[in-house]
Structure formats: C-alpha cells, structure tokens
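Peer 1: Need coordinates for the below:
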Amino acid sequence: MVDKSEKFNWLVRIGYFSRAVLYFALGLIALTGAARIAQGTDGIFQAIRGFPLGTVLLWVMVVGLFAYALFRLASLVFDIENNGSDTRGWVHRIGHGASGIAHLALAYAAFKFATTPAAPASDGAQQAASTLLSYEFGGVVLGLIGIAFLGAAFSQAKKGITGSFMNRISAQAPDATRWLGAAGYLARAVVYVVIGWSLIRAGFLISTAEQVKTLGDAVASLADDGIVFTLTALGLMLFGLFSLVLARYRIIPEMDVDGRIPKFRAGR
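Peer 2: Presented below is the predicted three-dimensional model:
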C-alpha cells in the first residue's frame, strides 16, 4: 500500500517534471519561434499542444503544476523545508508562497489548453491586475508584489552564484547539476526582474495593467536585447534540464506520522 508520504513525494516529482517541460519549451520557443513567444505564456502551451501526444502532456502538466503549487504553498504555511520563522526565513517562505500562486495560474492555463479545442485567448495576468487596480489600494498591492519579484530575482541570482540549491539535491545527481542549476537560476533572475519591474510600473507609476508581464511576455520583451535574450533563453532551457534532474534527485520532505505536516529530510 502506498502511504501518504510516498504519494506526496511522487506528486512533487511530477511537478518538477512539469516545470522541466515548461521551461525547456519556453527557452526553445524563444530561440526558434519569436512569433509564438510574443504571445506570452499562452504561446508556450499552444506549442506544447502541438507536440506528439501534446494534449496528454498538457494534462500531466496540469496535475504536476498543481502539485508543485501545493508543495510551495505548504512551504509557506508549514515551513516544510525548515526555513525558520525569523525575518530571513519568512522572506523565503513568502517567496515559496508567491511561487505557489504563480504555478496555480500556470496549472489553470495548461488546463484551458488541455480542454479547449481552439487556442483560448487570455491575458489572465493583465485581467487580474486590472481587477486589483480597480480597488483603492490595488496599485500599492500590485507594486509591492513587483518588489517581491525583485527580491525573488535577487534570491534566484544568489542561488545561481553560490550553488546553495545543491544542499537539497541527492549526492547521486549528475556532476553537471551544479552548472545547469547556476545557468538556470541566473536566467530566471533576469526574467523575474522584468516581471517585477512591470508590476512596479503598473502599480506605482502608470496605474495600468497593460504593462504587466507573464513568464512568456517577460522573455519576449528581451527579444531586441541580442545577447541578453539569447543567454536568457538558453539559460531557461538549461533550467528545464535542471528541473528534470530535480524530478529524480530532489530530496523531498517526508510526511510526519500523522500524514499532515512534512518533515524535512536532511541532505546527504
């Protein structure tokens, strides 16, 4: 019989696999299909649907991205990765919560493409931002989310430079894991800066949702920046490969005896 801890473990690994597909496709499309990447995140899912067994893959991503989102939200609420409750710990936990929300949105986008024969026209992020701006302090909230993204960008860059992410990866992982992760995290830092700045502009400066960028939009906006765009796209592809390694070798927190709050398993 499969216990709750093992089910949790497998769901998270499917989540990392889904993230691998998403980021590898994002980087590949950016390098080979500028028109599709200009469609933002929708262009990514539309391209994936065109792969062999693309709809099946989209359903796997729906489950995986949702599972990964729950994993990150659990990191916020239950501190399953032992970040602590001091200021630094809460910064990491809030970052995990933001990642959870972002991946819930990605799971929903994948669901729409998996269930809709025609490509659904959506600008969900801009719609959500527009709704938020309609409230009295919505612009402030949107701007603060942007600042949080800039903080996340700093954290991503720091991980890439220091290699601290290796602490929670099995020692049996391939030797290339360190540089794959470094390149991937640095590329994500660039993308997070673009997203964060778009939110700050929308919330604090121009009070319009039209400038808000999603994952795909952020990469597309770099298309005129030559080497920065190319390196970022390559880095995102490498982050996809890195996520594939994590799907196999990431040390997943174990569930406790009551099957509720996971307890982090120390790295080797």
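Peer 1: drop to CA atoms for contacts and neighbour counts, all remaining ones
Peer 2: Noted.
Peer 1: Let me see the ranges of the helices in the stretch 151-268 of the chain.
Peer 2: Taking DSSP state H, counting those that start in this stretch to define them, one finds helices in the stretch 151-268 of the chain at 177-200, 215-220, 227-249.
Peer 1: got the angle between the longest one and helix 227-249?
Peer 2: Read that as helix 177-200. 120 degrees (axes from the mean of the first three to the mean of the last three Cα atoms, to 10 degrees).
Peer 1: Contacts only, for Ser130.
Peer 2: Contacts for Ser130 (Cα atoms under 8 Å, 6 or more residues apart in numbering) come out as 208-209.
Peer 1: Second chain to compare with the first, below:
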Amino acid sequence: MADLSWTIPVMRAGYAGRGLTYLSIAGLSLWAIWRGGEAQGTGSALETLSDSGWGIAVLWLIALGLFAYAVWRGIDAIEDLEEYGDDAKGMISRAGMIVTGLIHGAIAALAISLALGGGGGSGGEGGVSNLVGDVLDWPGGAIIVTVGGLITIAAGIYYLIKGWKAKYREKLRANHFTSNYDWALRFGVMAQGVIIVVIGGFLTVAGFRGSSQEAGGMGKAFDWLASQPFGNFLVIVLCLGLLGFAFFCFVNAVYRVIPKVAGDDLTTLAAKMKAKAA
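Peer 2: You can find the predicted model right below:
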C-alpha cells in the first residue's frame, strides 16, 4: 500500500480552513446582530472580509484551507482512508465526500476572487438560486432539484444523528481535551445538521414549485429563521451553534484520526467512552 501519511497535514489544514470559515460566518453574523443588522450567509460574510486588510489575509487562509479540504475529501473518497467500505452504504458516503469537497472548493474559489479584488460572482448569496435556476431549465430539472433537496435533508438528518449519538467520537483521538469538551462538539455538529436540513427544505420547495427564488443557502436560512416567532433569538442560538461547529472543525484539525494512516496505539474518544461506561 502506498504511503499516504502526507494526507494528514492536508486534512489538518482542511479542517482548520473549514473552522475558520464557520468562525467568520458566525462571528460576523453575531456582530451584525449586536449592531442592529442581520446575520450573514457565506457569500456576504466573505465579502465583508474583503473590505479590510486583515480580512484579505483571512480570506487567503480560508481559501488555502478549503482547497486543502477539497483535496483531502477527494483522496479520502478514492483511497477510502476512513474505511467506509465498498458496499452501497460505503459508496454513498464516499460519493458524498466528493460532493462536499467540490462545494468547499467552490467556496475557496470565491474567497480567492474576493481576495484579489473581484466580485462575488455566482458564489455570492444569489449563487444557489442561479444554479438552481440553470438546473430547472434542464429536461426533468424540477425532479433533479427536488431529489437533490431530499438528499440534502437526509444529509442534515445524518448530522443531527451523528451529533445526538456522538458518532464523531469514532474519528477523534481520546485525551483530556476532547473528553471535557465533548458537549460543545455535539452541540456544533447538531447545529450544522439544522442548517443543512433547512437548506435542503428550500431546495425541495424550489424543485416542487419550479422556482429558483425558493432556493438559497445559509443567508436564506438565517432570513427564514428570523421571520419565525422569537426569530432573532433562534438566529443567535444557531450562530452560537455554528461557533460550536467551527470549534468541532478546529478540534478535528488537531485530533482527528485517519484509520488507514493512524497507528494501532491510538485510542479513540469512542473507545474511551465505551470503556468508561463498562
């Protein structure tokens, strides 16, 4: 078997970049709400960063990190580094990794464009609606969008279950830090699940109604929550959850275990918790 130890620093850089992205979105959103504004989606948050010198530096860090994450997900899927297997369930999981990698690669491209002084283009808040509009023009486009929305909802439910059952522990190294902050990791993963379910709901409605205006990303999810009873409170709670997910990404950047590369002497958080409960 080829030496794939080089994937470890790529993976760590990728999760760090992902964490920095969510930290920026949640942090800028909370700051905007504090000043009487509205929460910001991915495109809006990145555009805000492009307005200052330090923000440009953050954009470059995000771009490099997310590019590394895209590479990591591609290699992970091809080489099955996390041992999902070759059965139907495993292949679906590995295909999901590639899709996730492509999405984060697109965000990296947006960050580079903004850092170089370009506009948001199709990667801004209207990017999802524009893409859905293009797909709706295809033969059977409405069905494709609807199915894509249902798959997205399923992915969000997977995150919710992953957080509730703490399945992420199987990929984290056991130590004092991961044990003590397990509650924050769980909260962050479940908050990410909520966002994905809401976005999937938008896609499903867009496909069912044949209207790209119904689709949207994180910015639309914030707007929808804000329109509900106690909406501002819900948005703040979700932003805190996204800070938790950023924390989850940073913890993965340091302590994530890659089964096919890690040594046999490592103890996962799941194994430690199981032994403690026995």
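Peer 1: that older thread, which one, of the helices of the stretch 151-268 of structure 1, ends up nearest to Ala114 of structure 1?
Peer 2: Nearest to Ala114 of structure 1 among these is helix 215-220 (18.3 Å), distances taken as Cα to Cα.
Peer 1: That closest one against structure 2, how far on average?
Peer 2: Mean deviation of helix 215-220 of structure 1 relative to structure 2 after superposition (mean Cα distance after the TM-score superposition for structure 1): 2.8 Å.
Peer 1: Give me the range in structure 2 that that helix lines up against.
Peer 2: Using TM-score structural alignment, helix 215-220 of structure 1 lines up with residues 218-223 of structure 2.
Peer 1: could the helices of the stretch 151-268 of structure 1 be laid out in TSV, adding mean neighbour count?
Peer 2: Formatted as TSV, the helices of the stretch 151-268 of structure 1 follow (neighbours: other Cα atoms under 10 Å):
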stretch	mean neighbour count
helix 177-200	24
helix 215-220	24
helix 227-249	23
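Peer 1: that's a helix at Ser85 of structure 1, yeah?
Peer 2: No: Ser85 of structure 1 is assigned coil when assessed by DSSP: H, G, I helix; E, B strand; the rest coil, not a helix.
Peer 1: which position in structure 2 aligns with it?
Peer 2: In structure 2, Ser85 of structure 1 lines up with Asp86, judged by TM-score structural alignment.
Peer 1: on that earlier part again, could you check how far the match of helix 215-220 of structure 1 is from the centre of its chain?
Peer 2: 15 Å (Cα atoms, centre = their mean, to the nearest Å).
Peer 1: Equivalent analysis for stretch 243-263 of structure 1, please.
Peer 2: Put simply, stretch 243-263 of structure 1 sits 18 Å off its chain's centre (Cα atoms, centre = their mean).
Peer 1: Could you report the neighbour count for the counterpart of Gly160 of structure 1 in structure 2?
Peer 2: Under the alignment defined by TM-score structural alignment, Gly160 of structure 1 corresponds to Gly163 in structure 2. Neighbours of Gly163 of structure 2 under the rule other Cα atoms under 10 Å: 22.
Peer 1: Same question for the one 10 residues further on.
Peer 2: Arg173 of structure 2: 24 surrounding residues under other Cα under 10 Å.
Peer 1: Was I right to think it contacts Asp264?
Peer 2: No: assessed by Cα atoms under 8 Å, Arg173 of structure 2 is found out of contact with Asp264, at 11.8 Å.
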